[in-house]
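A.B. asks: Sequence first, then the predicted structure:
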Amino acid sequence: MATRTTTLRSEEFSCPSCVSKIETKLKGLDGVDNAEVKFSSGRIIVDHDPAVASVRQLVDAVAAVGYTAKPSAY
């Protein structure tokens, strides 16, 4: 598996429960090795195989639990 790290940005989460929902949803996707939400900076860092879990699928997974995210340059 060719792992890549993608950073998403979201300013919508406001509590530890939000963080947990997003991390759990992303970690449940095929091709995702790890997902970590950085609450203070609004970043979501995802280690994944882009051939299995595309950036669009990551964004859609965040949307499925009620939050908006978009790819970040850092």
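C.D. replies: Perfect, thanks for sending it. Numbers count the residues shown, from 1 in each chain.

A.B. asks: C-alpha from now on. contacts and neighbour counts both.
C.D. replies: OK.

A.B. asks: Locate the nearest residue to Ala73 once chain neighbours are set aside within the secondary structure: which element?
C.D. replies: Setting aside the residues directly before and after it, Ala73 is nearest to Thr7 in space (CA to CA, 6 or more residues apart in numbering), at 7.4 Å. Per DSSP states H and E: Thr7 is located in strand 4-9.

A.B. asks: Put this next to the first one:
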Amino acid sequence: MIKAVFQLEPFTCPSCISKIESSLSKKAGVESVKVNFNLGKIKMQFDEGKTCAGSIKETLNRLGYMVLSSKVSKVKE
């Protein structure tokens, strides 16, 4: 399992939260997604055998959000 934090450019509206959470939750292997509107961050966990940080960044870009930085680490089991 992978834990990741993505820092995005500032959101323009609170509806961005549901748009991002809904889209990312549908991706295979995604366990959890939590968007912090005020900080412009997404915290999530996903199965590295089913998706990767690069694919998540591509999804965010397709949705119209630019990823400024990301921090990805393996969850200790």
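C.D. replies: Looks like it arrived, so ask away. Not measured: the values here are computed from a predicted model.

A.B. asks: Tell me how the two chains score on TM-score.
C.D. replies: The TM-score (TM-score structural alignment, normalised by the length of the first structure) is 0.85; 71 aligned residues with a CA RMSD of 1.4 Å.

A.B. asks: before we move on, the earlier item: ok now whichever helix or strand comes after the strand holding Thr7 of the first structure, how far from the chain's centre?
C.D. replies: Next helix or strand after strand 4-9 of the first structure toward the C-terminus (DSSP H and E): helix 16-27. Averaging C-alpha positions (CA atoms, centre = their mean, to the nearest Å) puts helix 16-27 of the first structure 9 Å from its chain's average.

A.B. asks: What's the average distance for helix 16-27 of the first structure when superposed on the second structure?
C.D. replies: Here the mean offset of helix 16-27 of the first structure against the second structure after fitting is 0.9 Å, by mean CA distance after the TM-score superposition for the first structure.

A.B. asks: Quick check, central residue of the second structure?
C.D. replies: The second structure has Ile42 as the residue nearest its centroid, 4.9 Å off, counting by CA atoms, centre = their mean.

A.B. asks: so where in the second structure does stretch 29-45 of the first structure end up aligned?
C.D. replies: Using TM-score structural alignment, stretch 29-45 of the first structure corresponds to residues 27-43 of the second structure.

A.B. asks: What is the aligned counterpart of the residue nearest to Ala73 of the first structure in the second structure?
C.D. replies: Thr7 of the first structure maps onto Val5 in the second structure, with residues paired by TM-score structural alignment.

A.B. asks: what's the neighbour count on that match?
C.D. replies: By the criterion of other CA atoms under 10 Å, Val5 of the second structure has 19 neighbours.

A.B. asks: if we can go back for a sec, neighbouring contacts of the strand holding Thr7 of the first structure?
C.D. replies: Contact with strand 4-9 of the first structure is made by 42-50, 55, 59, 69-74, as judged by CA atoms under 8 Å, 6 or more residues apart in numbering.
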